[in-house]
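**Student:** Just to be clear, the model below is a prediction. Sequence and coordinates:
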Amino acid sequence: MDRVTTLRGTFTPGSPDFAYLPFDVPPGTAELRVSYTYDRPPVPPGTPGNALDIGLFDSRGTELGGRGFRGWSGGARSAFFVRADEATPGYLPGPLHPGTWYIALGPYTVAPQGLSYEVTVTLTAGAAGETPEPVYPPERARGRGRAWYRGDCHLHSWHSDGRRTPAEIAALARAAGLDFLNSSDHNTNASHAHWADAAGDDLLVLLGEEVTTRNGHVLALGTEPGTFVDWRYRARDGRWARFARDIRRAGGLVVPAHPHGDCVGCGWKFGFAEADAVEVWNGAWTPDDELALAAWDARLVAAVRGGRGWLPAMGDSDAHRDPDVVGTPQTVVLADALTREAILAGLRAGRSYVAESRHVSLVFSVTADGGEEAGIGERLAVGDDTPVTVRLEVSGAPRCAVRLVTDQGVVHTGGPLPVSGSGTVEWRTSPARAAYVRAEVRHETALGPVPGAMAALTNPVFLGRVSGGWPGAAR
């Protein structure tokens, strides 16, 4: 017979970020089912109402690091189940070892009246099924040798709050002209074992997580299969550096996502000392992307003037469901092959640009009069007074304007490009006048001097020699 436990309680404004409700799992349990409800009282305009996240930890405990982690659905589901052989998306199948298990509750926002909840745990006895051996996507696809590869590194499936299966996302990625993608469900690695069938010779699937803390979100990009990264901390706790190191030890990149997002908990508060890149363009171009771009450019200026490492920029769709468009935008990276190792190396080095779709392509370089040349993410190491030519070739951006930006700001504007969408812009400068140069391609705007929405942007080309060697990208 089923064993049913009901757990009730109330959160008040200012409650801790997480609470853990213990319950006992006896020997011989074959299935665990959880459902929950909470009240949603009316609130004054502009005041957040109640929102309650939920997850599960097993008898190994709730200690930070996630040893006992068995799944997380946030606020996306009102019920889930776990068995040895299967589990609700977002949760990990596996043995139901007897002992004390825990429902993890996260009061994301609490109304002034408080948040009352009821959690029902149903345990069913029986013979346990066999836990499947996980199969992960390959780390190599066919590719084109050293080439520019298009990818979207911020995507959500039905394993968190997305509405698409991995197969559906992969089909949309192929239609968007992508060569690679990165799985990044919120606070769970449960999707990792469900991407193998979606990958193929034409599509490289990287595995990761969007680590969704209360002080900002960060992509664990391209980690080893099965890697879980805990999210239960704030900036003031001083724990972030530990988990950033865990991401890199698992072979991944640390990429703060939508750092100026205005949703609750979305703004990045941990600083950028541990970052490998930063997402400056998230989904459709909006004012928070404009803020992210300006802040990133300010860090570029500080890096070149202080001789420090710099953070490459990235752009991703953050697609969850219709009408979110997979591959809008997409990061285009120069890599030696279509492999996990080569793609991550190209992203880490900043050999990349961001485009709104497969139709937009850029060729950006700086050439000295003596013939030396450097491309995106590279340094043209010539003397300060050496004349250089900056050249940008654009295709697929009809009626768009071009802006060249240096550490002095916007120094050259060109366009609009013809209706064909193709054109070339050249500009002359020297390392004495520009420590770096990067390019933006923007749509027309009806507001005069206000810059239009972005169609594409590049990482910088750096100019001039650096005593003691150029530090390059931050990591």
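**Tutor:** Arrived safely, thanks for sending.

**Student:** alpha carbons only for contacts and neighbour counts from here, please
**Tutor:** Fine.

**Student:** What about the closest residue to Pro460 other than its chain neighbours, how many residues nearby?
**Tutor:** Leaving out its chain neighbours, the residue that sits closest to Pro460 by CA to CA, 6 or more residues apart in numbering is Arg438, at 4.3 Å. If you count neighbours by other CA atoms under 10 Å, Arg438 ends up with 24.

**Student:** close enough to count as contact, Arg438 and Ala456?
**Tutor:** No: contact status for Arg438 versus Ala456: not in contact, 11.0 Å apart, counting by CA atoms under 8 Å.

**Student:** returning to what we had before: host element of the residue nearest to Pro460?
**Tutor:** Secondary structure here is read from DSSP states H and E; on that basis Arg438 sits in strand 436-442.

**Student:** which other helices and strands contact that strand?
**Tutor:** Using 3 or more CA pairs under 8 Å, 6 or more residues apart in numbering; DSSP states H and E as the contact criterion, the neighbours of strand 436-442 among helices and strands are strand 401-406, strand 454-458, strand 461-463.

**Student:** Go ahead and name everything in contact with the shortest one.
**Tutor:** It stands for strand 461-463. Counting contacts by CA atoms under 8 Å, 6 or more residues apart in numbering, the residues outside strand 461-463 that touch it are 365-366, 374-382, 430-431, 434-438.

**Student:** which ones are touching the residue nearest to Pro460?
**Tutor:** Contacts for Arg438 (CA under 8 Å, 6+ apart) come out as Leu404, Val405, Thr406, Leu457, Thr458, Asn459, Pro460, Val461.

**Student:** in terms of contact, does the third one touch Glu440 like I think?
**Tutor:** Right, Thr406. No: under the contact definition of CA under 8 Å, Thr406 does not touch Glu440, with a separation of 11.2 Å.

**Student:** if we can go back for a sec, out of the contacts of strand 461-463, list just those in strands.
**Tutor:** Residues from the contacts of strand 461-463 lying in strands, with DSSP state E as the criterion: Ser365, Val366, Ala374, Gly375, Arg379, Leu380, Tyr436, Val437, Arg438.

**Student:** Pick the one among the residues you listed closest to Val394.
**Tutor:** Ser365 (12.1 Å; CA to CA).

**Student:** Name the nearest residue to that closest one, ignoring sequence neighbours.
**Tutor:** Of all residues beyond its chain neighbours, the one nearest Ser365 is Gly375 (4.5 Å), with distances taken as CA to CA, 6+ apart.

**Student:** in which helix or strand would I find Leu172?
**Tutor:** Under DSSP H and E, the secondary-structure element containing Leu172 is helix 166-175.

**Student:** which residues are in contact with that helix?
**Tutor:** Surrounding helix 166-175, the residues in contact under the criterion CA under 8 Å, 6+ apart are Ser157, Asp179, Leu181, His194, Trp195, Asp197, Ala198, Ala199, Leu203, Val326, Gly327.

**Student:** this is the other structure I want to compare:
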Amino acid sequence: MPEPIPAPHPAHRPIARRGLVVGTAATALTWGTVSFADADEGGPRTRTVRGVLPAGAPDYVYLPVDVPRGVAEIAVSYTYEKTPVPAGTQGNALDIGIFDERGTELGGPGFRGWSGGARGTFFIRADEATPGYLAGPVRAGTWHIALGPYTVAPEGLPYEVTVTLRPGPTAAAPRPVYPPERARGRGRAWYRGDCHLHSVHSDGKRTPAEIAAGARAAGLDFINSSEHNTTSAHGAWDGLWGDDLLVLTGEEVTTRNGHVLALATDPGTFVDWRYRARDNRFGRYAKAVRRAGGLVVPAHPHATCIGCHWKFGLGEADAVEVWNGAYTPEDEIALAEWDNSLVAAARSSKPWIPAMGNSDAHREPDRIGLPQTVVLADDLSREAIVTGIRAGRSYIAESSAVSLSFGASGGRGRHAGIGERLRVEGDGTPVTVRLDVTGVPDCTAHFVTDQGTLFTAVLPTSGTGTVEWRTTPAYAAYVRAEVRHPAAVAGLPGALAALTNPVFLEG
């Protein structure tokens, strides 16, 4: 949530709220313009706007600001009242961001930054900007401060926004340095990654340097920058990648109807978030993610926080995050929903949606790499990692201490590994499923099919073991492996230690 800001100086004249202008989207409104035309020349110029957003306010309210020529920096601070509410009633929460003179059109070029509720102040100038915001010239024209009333108390949401323009020459804008698309790697191998991480560029507390160090400590080979609704971190990794660490760039597109990872997009690719499922716009942005070379991955689809539950369906998903951070009942529900989607894809030409897991780490004690997606890729490159995730040649592990091999064989020496299809001569052809696993002491292995869990085995206390099971394509359309800890609550499954994508069996 934003930190309180000082009350405005008496010389900061409040601007009256003028007539509302209905925006192009049904969920947006625009206030009257804040003008600096009559301000004194020669020094910083400040205006303060106060107002109250009613319960049921639009998702986004825009405050236009006329920026004259000769401005070197725009600075914005805001605060709002957190009105007490009865138990069970949502209180006030207000997000903030900004668009420049190019406008607020959905998917347009005007985006200049977003901090949600993580900051109470920000600035933009040509050579530098607050994390979450994009440095660049402050050009003349009408800018728009975007307010996002996340939740509004019944009594309304009183807010105050202060805008300061600082004149001066425009500094030289540094050219962003983006991560390379390839690291040295080990050739065709299994590579470990965490593709959902937050830094100070959104609502995280770690710096990019701290994330890179944490990734190396967790034994990761690649990470993905995934800040909420901003690309400002894409150029913040200079000197932090290396032969041992591939840094991918993306975004956590945070809508009012769920969050989705735009994973491994071209650096600088901005994906808009200002729509709901009922607006029928998500497909447009999913296609934009893929055009930028990335993957569309719904994040924590059954999270219970407001606006976090995924409501756009899986029709546009390239993968789905079924395990997010420390394992919880929310993940168990996401896992079950994903497994149901595999049934529809079994024995058909329809594509299936792979599962992946990420930490969603924001701050201590969140563990980077809990969990991590382990991908079979031809090399440690953006293209190879994306290809491996999209094909489902991957498994999820709780740490780098966990390694596994899983596959099925049968009929004239044929074999299929994770994410592949084993084709044998008939539905009754015997198939042997094998799991080799290390790093999972006191755990149990489960083989899950379209009928459910058909085989369970207790692993050695050492955590290293091999489990085999015989079946047929008639009995199991697919098989996947789960490795679970002992149950903490009687009658409920234990937390996952590892999870594979399926092997499909075809007669």
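**Tutor:** Done, it's in. Quick caveat, the model's predicted, so the values are computed rather than measured.

**Student:** Of the helices and strands packed on strand 436-442 of structure 1, which is nearest Ala111 of structure 1?
**Tutor:** Closest of these to Ala111 of structure 1 is strand 454-458, at 37.6 Å (criterion: CA to CA).

**Student:** contacting residues around the closest one?
**Tutor:** Residues outside strand 454-458 of structure 1 that contact it (CA under 8 Å, 6+ apart): 285, 352-356, 360, 376, 397, 400, 438-443.

**Student:** Equivalent analysis for stretch 102-115 of structure 1, please.
**Tutor:** For stretch 102-115 of structure 1, contacts defined as CA under 8 Å, 6+ apart pick out 10-13, 15-23, 38-41, 43, 47-59, 61-62, 74.

**Student:** Of these, just the buried ones, ChimeraX syntax please.
**Tutor:** The buried subset of the contacts of stretch 102-115 of structure 1, as determined by 16 or more other CA atoms under 10 Å, is captured in ChimeraX by this line:
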select :11,20,21,22,23,38,39,49,50,51,52,53,54,55,56,57,58,59,61,62,74
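
**Student:** Throw the helices and strands packed on strand 436-442 of structure 1 into TSV and include mean neighbour count and distance to Ser422 of structure 1, thanks.
**Tutor:** Compiled in TSV, these are given as follows (neighbours: other CA atoms under 10 Å; distance: least, CA to CA, whole Å):
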stretch	mean neighbour count	distance to Ser422 of structure 1
strand 401-406	22	11
strand 454-458	25	13
strand 461-463	26	22
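
**Student:** Nearest approach to Arg308 of structure 1 belongs to which of those?
**Tutor:** Across those (criterion: CA to CA), the nearest stretch is strand 461-463, sitting at 12.7 Å.

**Student:** Look up the average distance of the helix with the most length in structure 2 to its aligned counterpart in structure 1.
**Tutor:** Longest helix of structure 2, by residue count under DSSP state H: helix 329-345. For helix 329-345 of structure 2, the mean deviation from structure 1 after alignment is 0.5 Å (mean CA distance after the TM-score superposition for structure 1).

**Student:** circling back to that earlier point, any chance of the contacts of Arg438 of structure 1 in TSV, plus distance to Ala104 of structure 1?
**Tutor:** Putting the contacts of Arg438 of structure 1 into TSV (distance: CA to CA, whole Å) gives the following:
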residue	distance to Ala104 of structure 1
Leu404	49
Val405	47
Thr406	48
Leu457	41
Thr458	42
Asn459	41
Pro460	44
Val461	47
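
**Student:** so what corresponds to the residue nearest to Pro460 of structure 1 in structure 2?
**Tutor:** In the superposition onto structure 2, Arg438 of structure 1 corresponds to Arg480 when matched by TM-score structural alignment.

**Student:** swap in Val119 of structure 1?
**Tutor:** Taking TM-score structural alignment for the superposition, Val119 of structure 1 sits opposite Val161 in structure 2.

**Student:** Secondary structure of that match: a strand, I assume?
**Tutor:** Yes: secondary structure assignment (DSSP: H, G, I helix; E, B strand; the rest coil) places Val161 of structure 2 inside a strand.

**Student:** Spatially, which residue comes closest to it, not counting chain neighbours?
**Tutor:** Leaving aside its sequence neighbours, Val161 of structure 2 sits nearest to Tyr78 (CA to CA, 6+ apart; 4.4 Å).

**Student:** Check Ala275 of structure 1 too.
**Tutor:** For Ala275 of structure 1, the nearest residue in space outside its immediate sequence neighbours is Val254; the separation is 5.0 Å by CA to CA, 6+ apart.

**Student:** before we move on, what about Pro179 of structure 2?
**Tutor:** Distances taken as CA to CA, 6+ apart place Val247 nearest to Pro179 of structure 2, at 6.0 Å, with adjacent residues excluded.

**Student:** Tell me which residue of structure 1 lines up with that neighbour.
**Tutor:** With TM-score structural alignment as the criterion, Val247 of structure 2 matches Val205.

**Student:** what about its match, neighbour count?
**Tutor:** 29.

**Student:** I figured it hits Ala199, correct?
**Tutor:** Yes: with contact defined as CA under 8 Å, Val205 of structure 1 reaches Ala199; the gap is 5.8 Å.

**Student:** Spit out the residues that contact those two alike.
**Tutor:** Shared contacts of Val205 of structure 1 and Ala199, defined by CA under 8 Å, 6+ apart, comprise Pro137, Pro138.

**Student:** Which stretches in the stretch 351-500 of structure 2 count as strands?
**Tutor:** When secondary structure is read from DSSP state E, counting those that start in this stretch, the stretch 351-500 of structure 2 shows strands at 355-358, 372-377, 394-397, 403-409, 415-417, 421-423, 431-438, 444-449, 452-458, 465-471, 478-484, 496-500.

**Student:** now swap in the stretch 51-200 of structure 1 and tell me
**Tutor:** Along the stretch 51-200 of structure 1, counting by DSSP E, counting those that start in this stretch, strands occupy 51-57, 69-74, 79-83, 99-109, 115-125, 147-155, 180-183.

**Student:** start and end residues in structure 2 for the second one, please.
**Tutor:** Yep, that's strand 69-74 of structure 1 we're talking about. Under TM-score structural alignment, the counterpart of strand 69-74 of structure 1 in structure 2 spans residues 111-116.

**Student:** If you count neighbours, what's buried in that stretch?
**Tutor:** Of the residues in stretch 111-116 of structure 2, those scored as buried under the neighbour-count criterion (16+ other CA under 10 Å) are Phe111, Arg112, Gly113, Trp114, Ser115, Gly116.

**Student:** which among those gets closest to Thr453 of structure 2?
**Tutor:** Once CA to CA is applied, the member of the buried residues of stretch 111-116 of structure 2 that ends up nearest Thr453 of structure 2 is Gly116, at 42.2 Å.
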